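Peer 1: Quick one: sequence plus predicted model below, questions after.
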Amino acid sequence: MPMALKLTTATLALIAGFGLFAANAQTTTETPATTEAAAVQIQDYGIGALDAKVQIVEYASFTCPHCANFHADVYPKLKADYIDTGKVRLEYHEVYFDRYGLWAGMIARCGGEMRYIGITDMLYDTQSEWAASDDPKVVVENLKKIGRTAGMDDASMDACLKDEATANALVAHFEENFTKDGIEGTPTFLINGEKHANMTYEDLKAIIDAELAK
């Protein structure tokens, strides 16, 4: 994946709400995006014991094929061997390379922490289906189908997707962390603070076991 593109305030309204709140643009342009973003607190969600000896931060995009492959091939083993046994905590840091990825993140977060992990799993498992269309309306409907499966209603999802302040805050949060941690592609992992690129389960296991042995 290339370095993340800087998303301007002018395009964020379109990205977040795909034109649904464009009619309100005249009233929202007076409020700087940085002010809106500062007013919204973004929480990064994760799975596993908070006090696990090995803390992994995963930088990934919901539209990144390599990220989907990691979640199909490596994540189930990681979860069974280390997360479910209390040895590892995995925290998700979303990366937005495109508007579809941002919309997916907004749907995943729409149900709060309780639904986030389940929706994240569905987004990666069905990435080749929901993200396949060039028609934004089709992609939105595909994402809402995933949300419905997770128990959310259309009104709640529409409200989340039209939340410009949260969209601005999500992008600002992503760009700040992406730059701070020197991320250059996805997926990238910080394992107890040390940066690693995408890897096989065997390589990941070796790193985790070395950390556990310390």
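Peer 2: That came in fine, so what should we check first?
Peer 1: okay, CA-based contacts and neighbour counts for the rest of this
Peer 2: Fine.
Peer 1: where exactly do the strands run in the protein?
Peer 2: Under the criterion DSSP state E, strands of the chain are mapped to 46-47, 54-60, 88-94, 188-191, 194-197.
Peer 1: What lies in contact with the shortest one?
Peer 2: With Cα atoms under 8 Å, 6 or more residues apart in numbering as the test, strand 46-47 has contacts from 83, 89-92, 117.
Peer 1: mind checking how far that strand is from the chain centre?
Peer 2: Distance of strand 46-47 from the chain centroid (Cα atoms, centre = their mean, to the nearest Å) equals 12 Å.
Peer 1: give me every residue that touches the residue most central in space within the chain.
Peer 2: Against the mean C-alpha coordinate of the chain, by Cα atoms, centre = their mean, the closest residue is residue 94 at 2.9 Å. Residue 94 sits next to 59-62, 105, 174 when contact means Cα under 8 Å, 6+ apart.
Peer 1: So which residues of the protein form helices?
Peer 2: Secondary structure of the chain by DSSP state H: the helices cover 9-17, 25-28, 33-39, 65-73, 75-78, 99-110, 112-125, 127-130, 136-149, 154-161, 164-180, 201-212.
Peer 1: out of those helices, nearest to residue 189?
Peer 2: Each of the helices of the chain has some distance to residue 189 by Cα to Cα; the shortest is helix 201-212, at 9.8 Å.
Peer 1: Just want the angle from the closest one to strand 88-94.
Peer 2: For helix 201-212 against strand 88-94, the angle by axes from the mean of the first three to the mean of the last three Cα atoms, to 10 degrees is 120 degrees.
Peer 1: orientation of helix 201-212 relative to helix 65-73 in degrees?
Peer 2: Orientation note: helix 201-212 sits at an angle of 80 degrees relative to helix 65-73 (the same axes, to 10 degrees).
Peer 1: follow-up on the earlier one: return the member of the contacts of residue 94 nearest to residue 14.
Peer 2: Distance to residue 14 across the contacts of residue 94 (Cα to Cα) is lowest for residue 105, with 15.3 Å.
Peer 1: Distance of the closest one relative to residue 61?
Peer 2: 9 Å (Cα to Cα, to the nearest Å).
Peer 1: Looking at those two, which is more packed in?
Peer 2: Comparing residue 105 with residue 61 by other Cα atoms under 10 Å, the one with more neighbours is residue 61, at 27 against 24.
Peer 1: Take this one as well and set it beside the first:
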Amino acid sequence: MKAFSGIALLALSLTLAACGKSEGGAKPSGESVAAVAPPAGASWSETVAETPEGYYRMGNPSAAVKLVEYGSYTCSHCRDFSTEASEEIRKLVDSGKMSFEFRTYVRDPIDISTALLARCGGKDIYYPLSEQFFTNQNAMFEKAQALGDQRYQALMSAPPAQRFGQLADALGLVEFAQQRGIAADQAKMCLADTASAEKLAKGVETANSQYQISGTPSFLLNGVLVDNAANWAALQPKLKAAGL
């Protein structure tokens, strides 16, 4: 997308991964996994907890199969995966056989603004809100294109505590979040949280160091990077081979 040339230069010095490339290899166990009943009065897909690393895990914390996605809110392949796979993932999570984590792999300031807002409502709405941000991706891109590089660079020149809030406002993301239950003052506080923004960027560095992430979406299956699985059609057979 040509109009985003300036974004790549101003992405907090992150090494940007290409959207839609994944390398590595997960070894399936070949053994069938037994279903696990959820806690009384709940479903596993509605059971979300914060992990020690600060991510949100959906499902049975002791699930035999643990699926992690490294994804970007500005990646079209990640958007497509969300559309194709979210319902299917919930079904697998509800069986108690699999847990799921979406770990934000931020690639640019728009990504960071969106990620800060997605986390702003806490663990209970993180997954529904993330999916809705993906459905809004095209509209967000249209607003970003309309800004132009000069306006974008002016926004990026603001102090760090104001930068992501101004960008989110310009892209309609604050209004989008407000319509989904995030109060304006709450959104403003989340977008001014530079410590959280730095933590998101640090998470990219950690992922690159531990797993050599080369693109989004990328997947870990029981802690091992999955080879050639950037979409649901490619990932599903590997989950079946893992016992699902």
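Peer 2: Great, that's in hand. Bear in mind the structure is a predicted one, so any value in this text is a computation, not a measurement.
Peer 1: quick revisit: so which of the helices of the first structure has the densest surroundings on average?
Peer 2: Sort the helices of the first structure by mean neighbour count, taking mean count of other Cα atoms under 10 Å, and helix 99-110 sits at the top with a mean of 23.
Peer 1: Which residue in the second structure occupies the aligned position of the residue nearest to the centre of the first structure?
Peer 2: Residue pairing (TM-score structural alignment): residue 94 of the first structure is matched to residue 104 of the second structure.
Peer 1: Can you give me the distance of its match to residue 143 of the second structure?
Peer 2: Here residue 104 of the second structure is placed at a distance of 22 Å from residue 143 of the second structure (Cα to Cα).
Peer 1: Likewise for residue 199 of the second structure?
Peer 2: In terms of Cα to Cα, residue 199 of the second structure sits 27 Å off from residue 143 of the second structure.
Peer 1: next one: residue 132 of the second structure
Peer 2: Counting by Cα to Cα - residue 132 of the second structure and residue 143 of the second structure are separated by 17 Å.
Peer 1: Residue 136 of the second structure now?
Peer 2: 11 Å.
Peer 1: Also residue 218 of the second structure?
Peer 2: Distance from residue 218 of the second structure to residue 143 of the second structure, by Cα to Cα: 27 Å.
Peer 1: Give me the more crowded residue out of those two.
Peer 2: The neighbour comparison of residue 218 of the second structure against residue 143 (other Cα under 10 Å) goes to residue 218, with 29 against 14.
Peer 1: The more buried one against residue 69, yeah?
Peer 2: Yes. Shown here, residue 218 of the second structure and residue 69 form a contact pair, counting by Cα atoms under 8 Å, at 5.8 Å.
Peer 1: Give the aligned range of stretch 150-167 of the first structure in the second structure.
Peer 2: So stretch 150-167 of the first structure sits over residues 180-197 in the second structure, by TM-score structural alignment.
Peer 1: I'd like to check what contacts that stretch. Which residues are they?
Peer 2: With Cα under 8 Å, 6+ apart, stretch 180-197 of the second structure has contacts from 112-113, 116-117, 120-121, 129, 160-165, 174, 177-178.
Peer 1: The same query, at a cut-off of 10 Å, please.
Peer 2: 12, 54, 106, 109, 112-121, 125, 128-129, 132, 159-169, 173-178, 200-203 (Cα atoms under 10 Å, 6 or more residues apart in numbering).
Peer 1: neighbours around residue 49 of the second structure, how many?
Peer 2: Using other Cα under 10 Å, residue 49 of the second structure has 18 other residues around it.
Peer 1: Identify the residues contacting it.
Peer 2: Applying Cα under 10 Å, 6+ apart, one finds that residue 49 of the second structure lies in contact with 55-61, 101, 122-124.
Peer 1: ok, residue 48 of the second structure - contacts?
Peer 2: Neighbours of residue 48 of the second structure in contact, by Cα under 10 Å, 6+ apart: 56-61, 99-101, 122-127.
Peer 1: for residue 7 of the second structure, same thing?
Peer 2: With Cα under 10 Å, 6+ apart, residue 7 of the second structure has these contacts: 107-110, 149, 152-153, 156.
Peer 1: can you put these in a markdown table and add distance to residue 48 of the second structure?
Peer 2: A markdown table is the format used below for these (distance: Cα to Cα, whole Å):
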| residue | distance to residue 48 of the second structure |
| --- | --- |
| 107 | 25 |
| 108 | 27 |
| 109 | 27 |
| 110 | 25 |
| 149 | 39 |
| 152 | 35 |
| 153 | 37 |
| 156 | 34 |
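Peer 1: ok, so of the residues you listed, who is nearest residue 214 of the second structure?
Peer 2: Looking across the contacts of residue 7 of the second structure and measuring by Cα to Cα, the closest to residue 214 of the second structure is residue 107, at 11.7 Å.
Peer 1: right, and residue 116 of the first structure touches residue 146 too?
Peer 2: No. Residue 116 of the first structure is beyond contact range of residue 146, at 11.7 Å (criterion: Cα atoms under 10 Å).
Peer 1: Any chance you could list residues touching both of these two?
Peer 2: Contact criterion Cα under 10 Å, 6+ apart; residues shared by residue 116 of the first structure and residue 146: 107-108, 122.
Peer 1: a markdown table for the strands of the first structure, including distance to residue 164 of the first structure?
Peer 2: As requested, the strands of the first structure are exported to a markdown table (distance: least, Cα to Cα, whole Å):
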| stretch | distance to residue 164 of the first structure |
| --- | --- |
| strand 46-47 | 24 |
| strand 54-60 | 22 |
| strand 88-94 | 17 |
| strand 188-191 | 28 |
| strand 194-197 | 32 |
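Peer 1: mind checking what residue 213 of the second structure lines up with in the first structure?
Peer 2: Under the alignment (TM-score structural alignment), residue 213 of the second structure maps onto residue 183.
Peer 1: Perfect, that will be all.
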